[in-house]
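Enquirer: Predicted model follows, preceded by the sequence.
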Amino acid sequence: MSNPLILCLNGPNLNMLGVREPELYGRQTLADVETAVRAKAEGLGLDVDFRQSNYEGELVTWIQQGHGSIAGVIINPGAYTHTSIAIPDALRILTVPIIELHFNNSYRYADRAFRQLSHVRPVATGVIFGFGAAGYLNAVEAMNNILNPPFPKS
């Protein structure tokens, strides 16, 4: 029997981690994040399909392709969080847990108030933001807890 597969999607500009505004996003690269995510997931008995695209349609296609074959989605949609209707529409096709993920707590930046709007949030099982790259590890652990609840249901 194979491990549950988690689709970890990253939106536009996340390929520029370590270069783009390191004071906000840190100095680690997306490759660094991917390595840490894979190690964390492996330790929990999960497999990860880790991808990044600057193209909304490509993200939508990957979500659609996951239907029926994935156990959950972790998604950092980047700027598409605030602008895309297509991504949450595609996520609604799925019947698996969805975790929305962001590096920063957007509520801390008054000059970036537009970032407080999320079209993804209404379809997400949970949201993790404000923990930088460590949020990815929190998301993997949270997904594991959703798939394998540590507490009995009452």
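Expert: Now that the structure is in, tell me what you want to look at. Numbers count the residues shown, from 1 in each chain.
Enquirer: going forward, measure contacts and count neighbours with C-alpha atoms only.
Expert: Fine.
Enquirer: which element is Leu137 on?
Expert: Per DSSP states H and E: Leu137 is located in helix 134-147.
Enquirer: Just give me how far that helix sits from the chain centre.
Expert: On the basis of CA atoms, centre = their mean, to the nearest Å, helix 134-147 sits 10 Å off its chain's mean C-alpha point.
Enquirer: What are the buried residues along that helix?
Expert: Gly135, Tyr136, Leu137, Asn138, Ala139, Val140, Glu141, Ala142, Met143, Asn144, Ile146 (16 or more other CA atoms under 10 Å).
Enquirer: now swap in stretch 85-103 and tell me
Expert: Buried, per 16+ other CA under 10 Å, within stretch 85-103: 86-88, 90-92, 94, 96-103.
Enquirer: Below is structure B, check it against A:
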Amino acid sequence: MPSSILLLNGPNLNMLGLRQPEIYGRDTLADVEAMCIEAGKQLGLTVEARQSNYEGELVTWIQQARDVFDGIVINPGAYSHTSIAILDALNAFEGKVVEVHISDIHAREEFRHHSYVSHRADHVIVGQGIKGYTMALDELANRLLA
């Protein structure tokens, strides 16, 4: 049975392709999700994609993932820098976690340099554009299927 991965995207990622394309590119969230589902199949993973602009909804999904998913790929967006609640939810998740950021958060405004989620993540990928998502899936496949 394939390992199951929850792909979570946080606030404003539903605006991919429209919001600051010079930073985030022109691909849409639908493009990213389709790419990840296909990449997951190639890696022997099933991928379920979700996005929310609401912190509490992301926390609930992470809590519900405990007995359902083997791993989480998360781009928490701006919540990376503010949400201890998401960190606490991830700390209760027993599977593997990979954090993804499309842009290089360390080369941007200083307030973006710190991520609470990174404290829990098993691996962090920044600044690789949307390719970072498939890199995250590859990392999870290596960790889960090895």
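Expert: Arrived safely. If you're wondering where the values come from, they're calculated on a predicted model, not measured in any experiment.
Enquirer: follow-up on the earlier one: so of the buried residues of stretch 85-103 of structure 1, which ones are in helices?
Expert: Taking DSSP state H, the ones among the buried residues of stretch 85-103 of structure 1 that sit in helices are Ala86, Ile87, Pro88, Ala90, Leu91.
Enquirer: Against Leu24 of structure 1, how distant is the last one?
Expert: Put plainly, it is Leu91 of structure 1. 28 Å (CA to CA, to the nearest Å).
Enquirer: try the third one
Expert: Relative to Leu24 of structure 1, Pro88 of structure 1 is positioned 26 Å away (criterion: CA to CA).
Enquirer: The first one now?
Expert: As for Ala86 of structure 1, its distance to Leu24 of structure 1 is 27 Å (criterion: CA to CA).
Enquirer: Please pull up the equivalent of Ala36 of structure 1 in structure 2.
Expert: In structure 2, the residue paired with Ala36 of structure 1 is Met35, using TM-score structural alignment.
Enquirer: what's the closest non-adjacent residue to its match?
Expert: Thr134 (7.7 Å; CA to CA, 6 or more residues apart in numbering).
Enquirer: what do we get in structure 1 for that neighbour?
Expert: Using TM-score structural alignment, Thr134 of structure 2 pairs with Leu137 in structure 1.
Enquirer: Would it be right to say that the match of Ala36 of structure 1 lies in a strand?
Expert: No: assessed by DSSP: H, G, I helix; E, B strand; the rest coil, Met35 of structure 2 does not belong to a strand; its assignment is helix.
Enquirer: any idea how far Glu109 of structure 2 is from it?
Expert: Applying CA to CA to Met35 of structure 2 and Glu109 of structure 2 gives a distance of 29 Å.
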